[in-house]
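Student: Pasting the sequence and the predicted coordinates here, then a few questions.
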Amino acid sequence: MLKVNGLRVEQGTFTLHATFDVEQGARVAVIGPSGAGKSTLLGAIGGYAPATGQVLVDGRDVSAAAPDQRGMAMLFQDGNLFPHLTLEQNVGLGIRPALRLTTAERTRARDALGQVGLGDFATRKPGGVSGGQQSRAALARVLVQDRPLLLLDEPFAALGPALRGEMLDLTSRVARDVNATVLMITHAPEDAERAADQVLFVDNGRVDTPRPVAEILSNPPEALRAYLGR
């Protein structure tokens, strides 16, 4: 379970406030206008942005912990694959940043690639595969970390609609397989309907309580209605 209590981030004239709970295994779409604070929120939860307040994961207060000690894995917009490394090595970074992998750990990296449909591409470098396959490899590196909470900052935004939908389906499937909680930033309500159980609406630094997707999209509050253009 993720519990955010009195989280506050100040960046110049912008301030973000958040208090909400997310149950273990939930898939939450984080929606809101550009500049509303969505990436700031995930960065603060993940420990990548200075913040005050409490972040608890399964009852453990991780507010002062470094990002790699919070029980979370974060996937950013560009995937952050290293072009000089093979896909297997890129995934291996999620296990050991120094890449001194044991035989068992190399097997874990290859298994993670197999889990996202890239079992035959382990020795290729990012430049030798498609954009969608790069996204799959970046997702595999997140999965191999075996964290109970996944933070996704629009990692599939640059993909076409069909491929983005495929990646959303894949993410949902593997998250369910390991009972991981997912917070996923998206600008598209159809992505929330496809891949999420709940919606967390962010507007001008204010973070609403998560609500079921069907409920909030069928009867959105005024700010969300304006964002959706309804």
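Tutor: The structure has been received and is ready for your questions. Numbering: from 1, shown residues only.

Student: For the rest of this, base every contact and every neighbour count on C-alpha atoms.
Tutor: Will do.

Student: the longest helix in the protein is where?
Tutor: Looking across the chain with DSSP state H, the single longest helix is helix 161-178.

Student: Kindly spell out which helices and strands sit in contact with it.
Tutor: If you count contacts as 3 or more CA pairs under 8 Å, 6 or more residues apart in numbering; DSSP states H and E, helix 161-178 packs onto helix 131-143, helix 189-195.

Student: Against V174, how distant is P148?
Tutor: Applying CA to CA, to the nearest Å, the value for P148 to V174 is 12 Å.

Student: between these two, who's got more neighbours?
Tutor: P148 (22 against 16; other CA atoms under 10 Å).

Student: on that earlier part again, tell me which of the helices and strands packed on helix 161-178 sits most buried.
Tutor: Among these, ranked by average contacts under mean count of other CA atoms under 10 Å, first place goes to helix 131-143 (a mean of 24).

Student: now for that helix, which elements pack on it?
Tutor: Helix 131-143 sits against strand 72-75, helix 87-92, helix 103-115, helix 161-178, with contacts defined as 3+ CA pairs under 8 Å, 6+ apart.

Student: Quick check: next helix or strand after that helix?
Tutor: Going down the chain from helix 131-143, the next helix or strand is strand 149-153, by DSSP states H and E.

Student: so the longest helix of the chain versus strand 149-153, what angle?
Tutor: 170 degrees (axes from the mean of the first three to the mean of the last three CA atoms, to 10 degrees).

Student: Go through helix 161-178 and flag the buried ones.
Tutor: Residues of helix 161-178 classed as buried under the neighbour-count rule (16 or more other CA atoms under 10 Å) are 163-165, 167-168, 170-172, 174-175.

Student: Now do that helix and helix 131-143, the angle between them.
Tutor: Per the same axes, to 10 degrees, the angle that helix 161-178 makes with helix 131-143 is 20 degrees.

Student: ok, now how distant is the residue most central in space within the chain from D120?
Tutor: Per CA atoms, centre = their mean, the C-alpha nearest to the average position across the chain is that of L152, at 1.7 Å. Distance check for L152 against D120: by CA to CA, it reads 25 Å.

Student: structure B:
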Amino acid sequence: MDRATGLRLENISISLEGRELIAVDATIAPGEVLTVMGPSGSGKSTLIACVAGFLDPVFEASGRILSGDTELTSLPAEARHAGILFQDPLLFPHLSVLDNIAIAVPQRISGRNERRDIARAALERVDLAGFGDRDPDTLSGGQKARVALQRVTVSEPRLLLLDEPFSKLDSALRGQVREMVFDHARAARLPVILVTHDGADAEAANGRIIAVGSL
């Protein structure tokens, strides 16, 4: 799979009971961020769900989603290879920090030791070497955010979806994590969709902004 491909949202429209919630037509180049900005209830997260492939069937969606020459629209979520970061890191409490990352390594790498080696290297990249045996609940908010990003990274996504992943961090930490996520996306040449209600997030993303209104 070629990860250095753009993302095309071709006339995407999402409706609920015949009422259009959000409409987007945009092309996102590798390493670029499209910010969809608006208040809660404006349809931002439904767009994330639509692109990722888990839109609730109560919604109606039309249009096409393309990654390079591959149309994602009709593919199941697991075949779309979308990396997602949510407001909460969603680390598995029954797994160690290391295994939280190792579980996301692609299935073609089947050896347990090899998967764990990849996870250890991922922790080292974000200055968390030696944290592998820790319980996720013992980590700080910033540490959890770094683990969540590395879990997405090792899964080798073709695109990155950010559903207000910085909103629960304090202001100082928020800037650091934001920079880390956007730097990674640029380095990996991933097209990114960020949904947020925060103007500072949109400014830091340094890309096109689509404003959506409240319901």
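Tutor: Done, it's in. Treat the numbers as computed from the prediction; the structure is a model and nothing was measured.

Student: what's the TM-score here?
Tutor: Once superposed, the chains reach a TM-score of 0.86 (TM-score structural alignment, normalised by the length of the second structure), with 204 aligned residues with a CA RMSD of 2.1 Å.

Student: hmm, back to that, look up the counterpart of the longest helix of the first structure in the second structure, residue range please.
Tutor: Mapping helix 161-178 of the first structure onto the second structure (TM-score structural alignment) gives residues 171-188.

Student: Give me the distance from the matching stretch to the chain's centre.
Tutor: With CA atoms, centre = their mean, to the nearest Å as the basis, stretch 171-188 of the second structure stands 12 Å off its chain's centre.

Student: Tell me roughly how far it lies from the first structure on average.
Tutor: When the first structure is overlaid, stretch 171-188 of the second structure sits 0.9 Å from its aligned residues on average, using mean CA distance after the TM-score superposition for the first structure.

Student: rewinding a little: how close does the helix or strand that comes right after the longest helix of the first structure sit to the second structure?
Tutor: Per DSSP H and E, the first helix or strand lying C-terminal to helix 161-178 of the first structure is strand 181-185. Superposed on the second structure, strand 181-185 of the first structure shows a mean distance of 1.5 Å to its aligned residues (mean CA distance after the TM-score superposition for the first structure).

Student: neighbouring contacts of strand 181-185 of the first structure?
Tutor: Residues outside strand 181-185 of the first structure that contact it (CA atoms under 8 Å, 6 or more residues apart in numbering): 1, 22-31, 38-39, 42, 148-154, 175.

Student: List buried residues within those residues.
Tutor: 1, 22, 24-31, 38-39, 42, 148-154, 175.

Student: Map the residue nearest to the centre of the first structure onto the second structure.
Tutor: Under the alignment (TM-score structural alignment), L152 of the first structure pairs with L162 in the second structure.

Student: Stretch 206-213 of the second structure spans what distance, first to last residue?
Tutor: Terminal residues of stretch 206-213 of the second structure are spaced 21 Å apart (CA to CA).

Student: what range in the first structure matches it?
Tutor: Using TM-score structural alignment, stretch 206-213 of the second structure pairs with 196-203 in the first structure.

Student: before we move on, what about stretch 142-150 of the second structure?
Tutor: The aligned range for stretch 142-150 of the second structure in the first structure is 132-140, by TM-score structural alignment.

Student: Just give me the neighbour total for T13 of the first structure.
Tutor: Using other CA under 10 Å, the number of residues around T13 of the first structure comes to 5.

Student: cool, R125 of the second structure as well?
Tutor: So R125 of the second structure, with other CA under 10 Å, has 12 neighbours.

Student: what do you get for the one 4 residues further on?
Tutor: Taking other CA under 10 Å as the neighbour definition, A129 of the second structure ends up with a count of 13.

Student: In the first structure, what residue corresponds to it?
Tutor: That one, A129 of the second structure, aligns with G119 by TM-score structural alignment.

Student: circling back: kindly provide the distance from the closest residue to the match of L152 of the first structure other than its chain neighbours to A79 of the second structure.
Tutor: Nearest non-adjacent residue to L162 of the second structure, counting by CA to CA, 6 or more residues apart in numbering: L194, 4.6 Å away. Here the criterion is CA to CA. By it, L194 of the second structure lies 21 Å from A79 of the second structure.

Student: residues touching the nearest residue to the match of A129 of the second structure once chain neighbours are set aside, list them.
Tutor: Among residues not flanking G119 of the first structure along the chain, L113 sits closest, at 5.2 Å (CA to CA, 6+ apart). Shown in contact with L113 of the first structure (CA under 8 Å, 6+ apart): 88, 91, 119, 122, 136-137, 140.

Student: follow-up on the earlier one: with the second structure overlaid, how far apart is the match of stretch 142-150 of the second structure on average?
Tutor: Averaged out, stretch 132-140 of the first structure is 1.0 Å away (mean CA distance after the TM-score superposition for the first structure).

Student: residues making contact with that stretch?
Tutor: Stretch 132-140 of the first structure is contacted from outside by 75, 79-81, 87, 90-91, 109, 112-113, 115-118, 126, 155-156, 159, 163, 167, 171, using CA under 8 Å, 6+ apart.

Student: Same question for stretch 68-81 of the second structure.
Tutor: Contacts of stretch 68-81 of the second structure (CA under 8 Å, 6+ apart): 5-8, 51-54, 64-66, 155-159.

Student: tell me how far the ends of that stretch are from each other?
Tutor: End-to-end distance of stretch 68-81 of the second structure (CA to CA): 13 Å.
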